[in-house]
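**Student:** heads up, no residue letters with this:
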């Protein structure tokens, strides 16, 4: 078997999955979204649920490096044993159920809380530390977020600029995208935030960034997300919500954690910048005083 039996689904490289045929991509999406079903149901049952021919899943296993379907199934079983599916099922119960007659506000709040718990439970701390180190070492950091992702990255940039220099949001109104891209290189870093439905403009900007050999970090909602296609580090959030719109709360928490870790790495330099900016805000009368 070319894939180790203790491999996690997170370790299946998104770029490899992106190269699959449409039918195999559909099967791959089912596998990564439903490891519990793969682990507990027969291949024939899986085929019926996914509405795909049973051999498709065997071909998928071979395409991503397994010797057979059974080996891929073992990976899914490991996911179940590591509680990922259990957490997801709890989140679904909270969102879909009517616990104690909870109204919409309560159900929404519970979903947001569970999304945050899932974020923390599934975070690979080694990858997170690597991302923080990459951003700390970068001379410039570019953020990509379009449509609903824009306010999230705007907040991240505002928070970062209080303590760090060289952070910017690409493609903002009034800012020259070409000049911003020209200033980025191998010593820079970029973060893209995009969840389904994925904004084409965000993906196009990410492609331009990658053409400049800029390391890309992706925050998205699915291992098959086009935002993670060429990322050197990818992180996944659950945006589940009883609202018609996906929740961005977990994404906000992620950026707060990541930028906080970067500030810790930068140490006194970051602290001194925060103090200087805060003093200037006082000097300019930006803060209300009684």
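**Tutor:** Ah, there it is. No experiment lies behind these values; they were computed from the predicted model shown.

**Student:** contacts, neighbours, all on C-alpha from now
**Tutor:** OK.

**Student:** do a quick rundown of the helices in the stretch 1-150 of the chain.
**Tutor:** 14-18, 22-33, 35-40, 43-50, 55-63, 69-81, 84-96, 104-122, 125-137, 150-161 (DSSP state H, counting those that start in this stretch).

**Student:** so which of these is nearest residue 275?
**Tutor:** The closest of these to residue 275 is helix 150-161. By CA to CA, the value is 12.3 Å.

**Student:** identify the residues contacting that closest one?
**Tutor:** 143-145, 167-169, 193, 248, 251-252, 255-256, 259 (CA atoms under 8 Å, 6 or more residues apart in numbering).

**Student:** make it 7 Å
**Tutor:** 143, 144, 145, 167, 168, 169, 252, 255, 259 (CA atoms under 7 Å, 6 or more residues apart in numbering).

**Student:** after that helix comes which helix or strand?
**Tutor:** With elements assigned by DSSP states H and E, the helix or strand that comes after helix 150-161 is strand 167-169.

**Student:** which elements pack onto that following strand?
**Tutor:** strand 141-144, helix 150-161 (3 or more CA pairs under 7 Å, 6 or more residues apart in numbering; DSSP states H and E).

**Student:** go again with 10 Å.
**Tutor:** Secondary-structure packing of strand 167-169 (3 or more CA pairs under 10 Å, 6 or more residues apart in numbering; DSSP states H and E): strand 141-144, helix 150-161, helix 177-182, strand 189-193.

**Student:** residue 201 is nearest to which of these?
**Tutor:** Here strand 141-144 is closest among the helices and strands packed on strand 167-169 (CA to CA), at 9.4 Å.

**Student:** who touches that closest one?
**Tutor:** Contacts to strand 141-144, defined as CA atoms under 10 Å, 6 or more residues apart in numbering, come from residues 134-135, 150, 152-154, 156-157, 160, 164-172, 180-181, 184, 187-194, 201-203, 205-206, 209, 214-218.

**Student:** below is an additional structure, to be compared with the one above:
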């Protein structure tokens, strides 16, 4: 089991019904697990962009008498100073190297989560059965949605990429539902566009099962997702890095292929046509 500080925090929050504001606080703490045990309620409120009473209510929602009790529990969970210092020394390097090492840790956390393959297998079954299959990703998540849709189209008969917002987005979701879609795959990464939240509400209203790849189990789209698969993003550079969400998308593709009986035949047909057209430089 992954026992990183972020993973321990996430396990603490799992199983609790949290409001959107409380999920925002939890997400903030998971992204800064080393600092979380030492923040005052005022500091945590400022960091998460919420009010100080919201932090108190968050602690009570987790079953603590108040925020001081939660902070004591977090300090008991934190590694010793010696262990923390050793980890920092091991990381070393310049800021670019540290960003890469942090992303490797995100991949380790993803690998640990995949020790239980049942959620991904269930997601693969839902996505494979949807004809058509709309794939949603806006702004920072557009590249993840595009990459998934590009490969998925080689094995799935009807992939509909939704990577642009605007007034037509909900029309396209409704059109997919009318055409027989039963599920929608969403990639949701920070900063989370309001349009994604609205689109998922529309998808649920249209009767679609929403499968979401998000940066955290406490992302703003969590409450609108029937099945949420978290994969952390890196925050060490000016712009977030999303290696783990990308890899999780490929894992979902593999799970889809496992339940699509025609997947291998479609791939072989594509390879044959590509060879005939001289599509790729060998």
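**Tutor:** Thanks, I have the structure now. Note that this is a predicted model, so its numbers are computed, not measured.

**Student:** just want the most central residue of structure 1.
**Tutor:** Central residue of structure 1 (CA atoms, centre = their mean): residue 219, 2.6 Å from the mean position.

**Student:** what does it correspond to in structure 2?
**Tutor:** In structure 2, residue 219 of structure 1 lines up with residue 213, judged by TM-score structural alignment.

**Student:** ok, residue 127 of structure 1 next?
**Tutor:** So, by TM-score structural alignment, residue 127 of structure 1 is matched to residue 119.

**Student:** can I get the helices and strands packed on strand 167-169 of structure 1 in CSV including mean neighbour count?
**Tutor:** Output for these, formatted as CSV (neighbours: other CA atoms under 10 Å):
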stretch, mean neighbour count
strand 141-144, 25
helix 150-161, 19
helix 177-182, 13
strand 189-193, 26
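
**Student:** closest to residue 44 of structure 1 out of those?
**Tutor:** Nearest of those (CA to CA): strand 189-193, 36.8 Å.

**Student:** how about the closest one, aligned to which bit of structure 2?
**Tutor:** Under TM-score structural alignment, the match for strand 189-193 of structure 1 is residues 183-187.

**Student:** quick one: what helix or strand has the match of residue 219 of structure 1 in it?
**Tutor:** Using DSSP H and E, residue 213 of structure 2 falls in strand 209-214.

**Student:** mean shift between that strand and structure 1?
**Tutor:** Taken over the aligned residues, the distance from strand 209-214 of structure 2 to structure 1 averages 1.2 Å (mean CA distance after the TM-score superposition for structure 1).

**Student:** quick one on the thing from earlier: for the match of residue 127 of structure 1, what are its contacts?
**Tutor:** 113, 125, 227, 228, 229, 252.

**Student:** out of those residues, which comes closest to residue 24 of structure 2?
**Tutor:** Among those, and counting by CA to CA, the member closest to residue 24 of structure 2 is residue 228, at 16.0 Å.

**Student:** show me what the strand holding residue 213 of structure 2 is packed against.
**Tutor:** Using 3+ CA pairs under 10 Å, 6+ apart, strand 209-214 of structure 2 sits against helix 118-129, strand 133-136, strand 183-188, helix 194-205, strand 227-230, helix 243-259.

**Student:** so can I have a markdown table of these showing distance to residue 91 of structure 2?
**Tutor:** Formatted as a markdown table, these follow (distance: least, CA to CA, whole Å):
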| stretch | distance to residue 91 of structure 2 |
| --- | --- |
| helix 118-129 | 31 |
| strand 133-136 | 36 |
| strand 183-188 | 29 |
| helix 194-205 | 36 |
| strand 227-230 | 24 |
| helix 243-259 | 19 |
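
**Student:** relative to residue 70 of structure 2, which of these is closest?
**Tutor:** Judging these by CA to CA, what sits closest to residue 70 of structure 2 is strand 227-230, at 23.9 Å.

**Student:** can you redo the helices of the stretch 1-150 of structure 1 as TSV with distance to residue 279 of structure 1?
**Tutor:** Compiled in TSV, the helices of the stretch 1-150 of structure 1 are given as follows (distance: least, CA to CA, whole Å):
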stretch	distance to residue 279 of structure 1
helix 14-18	45
helix 22-33	49
helix 35-40	52
helix 43-50	59
helix 55-63	58
helix 69-81	49
helix 84-96	43
helix 104-122	33
helix 125-137	24
helix 150-161	15
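
**Student:** in this structure residue 270 of structure 2 contacts residue 154, no?
**Tutor:** Yes: the pair residue 270 of structure 2 / residue 154 is scored as a contact, 7.3 Å apart, by CA atoms under 10 Å.

**Student:** about what we covered before: out of the helices of the stretch 1-150 of structure 1, which is closest to residue 244 of structure 1?
**Tutor:** helix 104-122 (10.8 Å).

**Student:** now the angle between helix 249-266 and that closest one, please.
**Tutor:** 40 degrees (axes from the mean of the first three to the mean of the last three CA atoms, to 10 degrees).

**Student:** report the distance from helix 104-122 of structure 1 to the chain centre.
**Tutor:** Put simply, helix 104-122 of structure 1 sits 16 Å off its chain's centre (CA atoms, centre = their mean, to the nearest Å).

**Student:** residue 101 of structure 1 versus residue 209 of structure 1, what's the distance?
**Tutor:** 49 Å (CA to CA, to the nearest Å).

**Student:** to clarify, my last question referred to residue 222 of structure 1.
**Tutor:** Counting by CA to CA, the separation of residue 222 of structure 1 from residue 101 of structure 1 is 32 Å.

**Student:** more neighbours: which of the two?
**Tutor:** Set side by side, residue 222 of structure 1 and residue 101 show more neighbours around residue 222, with 21 against 9, by other CA atoms under 10 Å.

**Student:** where does the more buried one land in three-state SS?
**Tutor:** coil (DSSP: H, G, I helix; E, B strand; the rest coil).

**Student:** the closest residue to it other than its chain neighbours: how many residues sit nearby?
**Tutor:** Distances taken as CA to CA, 6 or more residues apart in numbering place residue 236 nearest to residue 222 of structure 1, at 6.3 Å, with adjacent residues excluded. Using other CA under 10 Å, the number of residues around residue 236 of structure 1 comes to 22.

**Student:** counterpart of residue 236 of structure 1 in structure 2?
**Tutor:** Checking TM-score structural alignment: residue 236 of structure 1 goes with residue 230.

**Student:** list the contacts for that match?
**Tutor:** Residue 230 of structure 2 touches 109-110, 113, 188, 212-219, 222, 244-245, 248, counting by CA under 10 Å, 6+ apart.

**Student:** pull out the buried residues from these.
**Tutor:** Among these, those buried by neighbour count (16 or more other CA atoms under 10 Å) are 109-110, 113, 188, 212-219, 222, 244-245, 248.
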